[in-house]
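>>> need coordinates for the below:
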Amino acid sequence: MDSSVQLTPPRVEFYVLGSAAAQDRLRAACQLAGKGWRAGLPVFIRCTDDAQLTSLDELLWHFRGEAFIPHNRHADNPTAPVVLGLEETPEARQGLLINLHSQLCQHLQGFSRIIEIVSQEPQQLAACRENFRLYRQKGYDPRRVEL
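Below you'll find the predicted structure:
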């Protein structure tokens, strides 16, 4: 690859929920993953821990009965259309990252779009505010989107 070619920085958006419920964040992640996949983007959902990953995996199976969202855990198939992971390096490049983790992903430049889902739960809200600040500090231009 030509080193003089500049990669476009990813578009960073914070989708703000009106609820504090953890399940609402997972449902929003399912919706956004489905939209990204239908738009032709590879999707990587970065979970906080294995319990959240398991809950999200189960929810994706039953999220919409009429519209299956093809997904796998990174350990089972890192090239699935929608990949659920923790700290793994995503296989696909220039796709969509849905970051459910409280900290920034180490692989930001590998994505064309990054979405953080913000709930009104106090600790999660504080972590997202810090992430918003860190994205700006790194030179990104994060945007707020009300859901």
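
>>> every contact and neighbour count from this point should use C-alpha atoms.
Fine.

>>> which stretches of the chain form helices?
22-38, 50-62, 122-137 (DSSP state H).

>>> now, of those, which is deepest in the fold?
helix 22-38 (a mean of 18; mean count of other C-alpha atoms under 10 Å).

>>> burial measure for the residue nearest to V83 when sequence neighbours are not counted, as a count.
Closest residue to V83 apart from its sequence neighbours, by C-alpha to C-alpha, 6 or more residues apart in numbering: F44 at 4.8 Å. For F44, the neighbour count with other C-alpha atoms under 10 Å is 34.

>>> what sits against F44?
82-85, 90, 95-98 (C-alpha atoms under 8 Å, 6 or more residues apart in numbering).

>>> next, the structure of the following sequence, for comparison with the previous one:
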Amino acid sequence: MTRIEFYVLPDSQPVGRAKAACQLASKGWQHGLSVFIRCQDNQQCSELDELLWTFRAERFIPHEFHDDDPHAPVVIGTEQPPAAEQGLLINLSPTLSPYTDQFSRVIEIVNQQAELLTVCRENFRLYRQRGYDPKRVEL
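As a prediction, this is how the structure comes out:
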């Protein structure tokens, strides 16, 4: 069954979520996992693309937009299905992915923004209702 984790950041800055996504994508890729970063919209996809280019000066994180290369080591997209199964989904979208079962691991990144906390609490409940056992990880 897919492992679901909610990584909880201590601050409310949106850039913190994006940086955490980059760090997790880098770790996943280094461990041989295919990584799909699911954004809420195309603007967030573009912002994440820019951040991945500059995130680590000493190490490039190979990534592409889903529409350009769905088989890249790290894929940035929105509602597209993953090209590779059993990888890592980093979900920055406020909704659950319809493809959750195609991943071995799903990470939801939460910060202290009140609106996001409300959405993520509801997502936590939805995962439980669907038979998953989500875990909370304090960062």
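
>>> picking that back up, which residue in structure 2 lines up with the residue nearest to V83 of structure 1?
In structure 2, the residue paired with F44 of structure 1 according to TM-score structural alignment is F36.

>>> likewise for L32 of structure 1?
With TM-score structural alignment as the criterion, L32 of structure 1 matches L24.

>>> now A20 of structure 1
Using TM-score structural alignment, A20 of structure 1 sits opposite S12 in structure 2.

>>> just G65 of structure 1 next, same as before
Using TM-score structural alignment, G65 of structure 1 pairs with A57 in structure 2.

>>> if we can go back for a sec, adding distance to Y15 of structure 1, write the helices of structure 1 out as JSON lines.
Below are those laid out as JSON lines (distance: least, C-alpha to C-alpha, whole Å):
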{"stretch": "helix 22-38", "distance to Y15 of structure 1": "9"}
{"stretch": "helix 50-62", "distance to Y15 of structure 1": "18"}
{"stretch": "helix 122-137", "distance to Y15 of structure 1": "10"}
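
>>> L108 of structure 1 is nearest to which of those?
When the helices of structure 1 are compared by C-alpha to C-alpha, helix 122-137 sits nearest L108 of structure 1, at 9.9 Å.

>>> what's the matching range in structure 2 for that closest one?
By TM-score structural alignment, helix 122-137 of structure 1 lines up with residues 114-129 in structure 2.

>>> how big's the offset between that stretch and structure 1?
Stretch 114-129 of structure 2, aligned to structure 1 and superposed, deviates on average by 0.6 Å (mean C-alpha distance after the TM-score superposition for structure 1).

>>> residues in contact with that stretch: which ones?
So stretch 114-129 of structure 2 is contacted by 94-96, 108, 110-111, 133-134 (C-alpha under 8 Å, 6+ apart).

>>> please redo it, this time with the cut-off set to 10 Å
With C-alpha atoms under 10 Å, 6 or more residues apart in numbering as the test, stretch 114-129 of structure 2 has contacts from 4-6, 8, 12, 93-96, 100, 108-112, 132-136.

>>> rewinding a little: distance of the match of L32 of structure 1 relative to L33 of structure 2?
11 Å (C-alpha to C-alpha, to the nearest Å).

>>> give the buried residues for the longest strand seen in structure 2.
Longest strand of structure 2, by residue count under DSSP state E: strand 103-110. Across strand 103-110 of structure 2, burial judged by 16 or more other C-alpha atoms under 10 Å covers 103-110.
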